[in-house]
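*Asks:* What shape does this take:
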Amino acid sequence: MKRTKISAMLLALVMALSLAACGGNNGASSGSASAPGDGTYTRESYSVAALKGPTAMGLVKLMDDTDKAGETGNDYTFTLAASPDEITPKLIQGELHMACVPANLASVLYNKTEGQIVTLAVNTLGVLYLVENGNAVQSVRDLTGMTIVAAGKGSTPEYALRYLLSENGVDPDRDVTIDWKSEHSECVSALASGEATVALLPQPFVTVAQSKLADLRVALDLTAEWDALNNGSSLITGVVVARKEVVEKNPGAVNAFLKDYAASVDWVNANAADAAQLIGSYDIVDAAVAEKALPACNIVCLTGPEMSGKLSGYLTVLFDQNPASVGGALPKDDFYFGA
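*Replies:* As a prediction, the model looks like this:
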């Protein structure tokens, strides 16, 4: 965990970068700053959590700028966690103001708290890949009769895999065997030991596995397979959520956070080598692995109508497959900030 203060350098960075991802300018003065559509806003202190992986990777520039002191804009305290279970209780109880969580979990929390969770942005698109130590798998249908090792049962990996299998005429309960592991690292170990030849892995674990197995190849990109269905939705891995009371208290400060986040994402995507060093320094992922994995991590900052359109489509697909995967009901409009 790193507890930090945002630096004055961030002001220049945010104003210089493109407005395409989250829009607007982030000026500041003593106690207030300009925010898009909100005139001025009062500075806030936000506690933000992210999972070690692509969502945290997109935050590293903001984390680093915050570490360099100064008190311009919002104050941020960052927490890095290994699993959503470390984050969700603190978010629900109010110890955290914002968190980066799996997309379906955001909907589950919205339903569990009766609408007290708001989604601010999509921060990670598809990062799932089927890898094979061999050349038998050229299409989803080729998985028939095979055993797939995977981690993430009850979350995005399971729902995405089952959906794509079904949509391609492969019964996930009869035509394949899915060997669920507790962690992605166990899947990598299974491949390395020869216990398995096919695995479902997210980045950066794909890169880790390929560093251990020279002949391991990416057989299927689940994002590309999802897009090929042309069903009006996108495969989404992660989102940024906030407590509703946080958003209602100071929407201008929330908009400022989104601009800060967007600037960080833009910098990470444009500066893979430097970003990888920061990622390694925060012990998110080894720097060498991060540099290779970043181009395939699909790190974004999608807000407003673009965010709500893609996310609602994805959640609808999950709901149609298994209502429990989104908490039993699709979120209402108040789930989407700025939509």
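*Asks:* use CA for all of it now, contacts and neighbours both
*Replies:* OK.
*Asks:* Please name the nearest non-neighbouring residue to Leu80.
*Replies:* Of all residues not flanking Leu80 in the chain, Ala50 sits nearest, at 5.2 Å (C-alpha to C-alpha, 6 or more residues apart in numbering).
*Asks:* One more, so I can put them side by side:
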Amino acid sequence: MRVDRRTFLKIAGAGSASLALAACGTTAQEPAAEEEPAADAEPVAVRTAALKGPTAMGLVRFMSEVDAGNLADNDYTFEIYAAPDEITPLIAKEGVDIAAVPANLAATLYNKTEGGVRVIAINTLGVLYICELGDTVRSVEDLRGKTIYASGKGSTPEYGLQYVLEKNGLTVGEDVTIEWKSEHAECVQALATAEGEAVAMLPQPFVTTAQAQNDKIRVALDLTEEWDRVQTGDETSSMITGVAVVRSAFADENPAAVDAFLAHYAESVDFVNENVADAAQLVGDYDIVPAHVAEKALPECNIVCVTGEDMKERLSGYLAVLADQNAEAVGGAVPGDDFYYGA
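*Replies:* Predicted coordinates for the structure are as follows:
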């Protein structure tokens, strides 16, 4: 891998991001801008941060094109971090301009900075899956009477799971039991030693890693699909893992740079979803996850680039679901309309 003066890639830590961050879709939306920025627009520095895991995977083609010197419309730099608490202060102190972060963290940042950030794209839909050793679960109703091993209590995985269960008429503590573990690996271990009626909720790409160690683990339910299945009437939300945000001041000062970034991002996401083997190699080259894991996990990671009104509809509904269960999950309140760039 060659890193030139335009791109400095910082790999911070060897651990994977937490489940609340983990994430990867299949379709890319056109960016909000209808026109390319003028060819003679003055290049600006666009400093970007992303998290190790699915939230960074959609960027890899973009990063490689910058490394190769093929994108010179702006001065793009990228840094990849292991945990969200490494990125949060950078945004607050104007150390980065654009960041790929968990969806609920974006809302929290908006509230804490009093509108200091805006969301420009959904980059990862849900990455949570119900897995089992066997073949007994084909619907959410089949979870009745079972124990679900899961990690992420008090965060978005809990709220997402509970929403899907409740929408299917299952009450936690009565119809289904959730046993919380501190790590995904503990869930897999508990599943392997459980007798009978047990399943595990796991994120990608950890599902792929677990299946490599135990080929009897079967993906029974995709919670992103199950979330979509219970949308009725005016409900238009999606299960969302990650988004890209921009500092509001940067967007106001450099709208052409933001639109150019979104155009490159959408192209990168298309490449990742349409060229899985090549994209997986880039994911490995940038030390996001190993290439062999990425190649199997990418199709299940729901990496997207959803912008504009579609982004607003899906994300505002998702954040409202989280706020209904725990307002602090989104920083105290669902963000206002000014949160949504280009919508």
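*Asks:* Could I get the TM-score for this pair?
*Replies:* For this chain pair, the superposition-based TM-score is 0.86 by TM-score structural alignment, normalised by the length of structure 1; 319 aligned residues with a C-alpha RMSD of 2.6 Å.
*Asks:* coming back round to it: the residue nearest to Leu80 of structure 1: how many residues sit nearby?
*Replies:* As a burial measure, Ala50 of structure 1 scores 25 neighbours (other C-alpha atoms under 10 Å).
*Asks:* isn't there a strand covering it?
*Replies:* Yes. Per DSSP: H, G, I helix; E, B strand; the rest coil, Ala50 of structure 1 lies within a strand segment.
*Asks:* What's the match for it in structure 2?
*Replies:* Mapped onto structure 2 by TM-score structural alignment, Ala50 of structure 1 lines up with Ala50.
*Asks:* right, and that match touches Tyr81 too?
*Replies:* Yes. The pair Ala50 of structure 2 / Tyr81 is scored as a contact, 6.2 Å apart, by C-alpha atoms under 8 Å.
*Asks:* Test my guess that the residue nearest to Leu80 of structure 1 contacts Ala99.
*Replies:* Yes. If you go by C-alpha under 8 Å, Ala50 of structure 1 and Ala99 touch, sitting 5.8 Å apart.
*Asks:* any common contacting residues for Ala50 and Tyr81 of structure 2?
*Replies:* Ile87 (C-alpha atoms under 8 Å, 6 or more residues apart in numbering).
*Asks:* Provide the secondary structure category for the most centrally placed residue in structure 1.
*Replies:* What sits nearest the mean C-alpha location of structure 1, by C-alpha atoms, centre = their mean, is Gly238, with 2.8 Å. Under three-state DSSP, the three-state class of Gly238 of structure 1 is strand.
*Asks:* these two touch, right, it and Leu120?
*Replies:* No. With contacts counted by C-alpha under 8 Å, Gly238 of structure 1 stays clear of Leu120, the gap being 11.2 Å.
*Asks:* Provide the aligned range in structure 2 for the longest helix belonging to structure 1.
*Replies:* Across structure 1, the helix with the greatest residue count (assigned by DSSP state H) is helix 251-270. Using TM-score structural alignment, the residues of structure 2 aligned to helix 251-270 of structure 1 are 255-274.
*Asks:* about what we covered before: for Arg314 of structure 2, see how far away the match of Ala50 of structure 1 is.
*Replies:* 21 Å (C-alpha to C-alpha, to the nearest Å).
*Asks:* Also Leu59 of structure 2?
*Replies:* Taken as C-alpha to C-alpha, the span from Leu59 of structure 2 to Arg314 of structure 2 is 21 Å.
*Asks:* Please name the residues that touch Gly115 of structure 2.
*Replies:* Gly115 of structure 2 makes contact with 248, 338-339, according to C-alpha under 8 Å, 6+ apart.
*Asks:* That one sits in which helix or strand?
*Replies:* Using DSSP states H and E, Gly115 of structure 2 sits in no helix or strand.
*Asks:* Which residue of structure 1 is paired with it in the alignment?
*Replies:* Under the alignment by TM-score structural alignment, Gly115 of structure 2 pairs with Gly115 in structure 1.
*Asks:* what's stretch 323-333 of structure 2 aligned against in structure 1?
*Replies:* Going by TM-score structural alignment, stretch 323-333 of structure 2 sits over residues 319-329 in structure 1.
*Asks:* ends of the matching stretch, how far apart?
*Replies:* 7 Å.
*Asks:* Stretch 26-44 of structure 1 too?
*Replies:* The straight-line separation of the ends of stretch 26-44 of structure 1 (C-alpha to C-alpha) is 14 Å.
*Asks:* again with stretch 99-119 of structure 2
*Replies:* This stretch, stretch 99-119 of structure 2, spans 9 Å end to end (C-alpha to C-alpha).
*Asks:* Buried residues in that stretch, which are they?
*Replies:* Using 16 or more other C-alpha atoms under 10 Å as the test for burial, stretch 99-119 of structure 2 gives 99-111, 115-119.
*Asks:* Quick one: the strands in structure 1, in order.
*Replies:* Applying DSSP state E to structure 1 gives strands spanning 2-3, 32-35, 39-42, 45-51, 75-81, 98-102, 117-125, 128-132, 147-151, 177-181, 198-202, 217-221, 236-243, 299-302.
*Asks:* Mind giving me the packing neighbours of the shortest one?
*Replies:* Pointing back at strand 2-3 of structure 1 there. Counting contacts by 3 or more C-alpha pairs under 8 Å, 6 or more residues apart in numbering; DSSP states H and E, strand 2-3 of structure 1 packs against strand 75-81.
*Asks:* packing partners for the strand it packs on?
*Replies:* If you count contacts as 3+ C-alpha pairs under 8 Å, 6+ apart, strand 75-81 of structure 1 packs onto strand 2-3, strand 45-51, helix 60-67.
*Asks:* Can you check which of these gets nearest to Asn250 of structure 1?
*Replies:* For these, the distance to Asn250 of structure 1 is smallest for strand 45-51, at 11.1 Å, taking C-alpha to C-alpha.
*Asks:* By how much does that closest one deviate from structure 2 on average?
*Replies:* Strand 45-51 of structure 1, aligned to structure 2 and superposed, deviates on average by 1.5 Å (mean C-alpha distance after the TM-score superposition for structure 1).
*Asks:* Give me the distance from that strand to the chain's centre.
*Replies:* How far strand 45-51 of structure 1 lies from its chain's middle: 14 Å, per C-alpha atoms, centre = their mean, to the nearest Å.
*Asks:* got the buried residues for it?
*Replies:* Under the neighbour-count criterion of 16+ other C-alpha under 10 Å, strand 45-51 of structure 1 has 46-51 buried.
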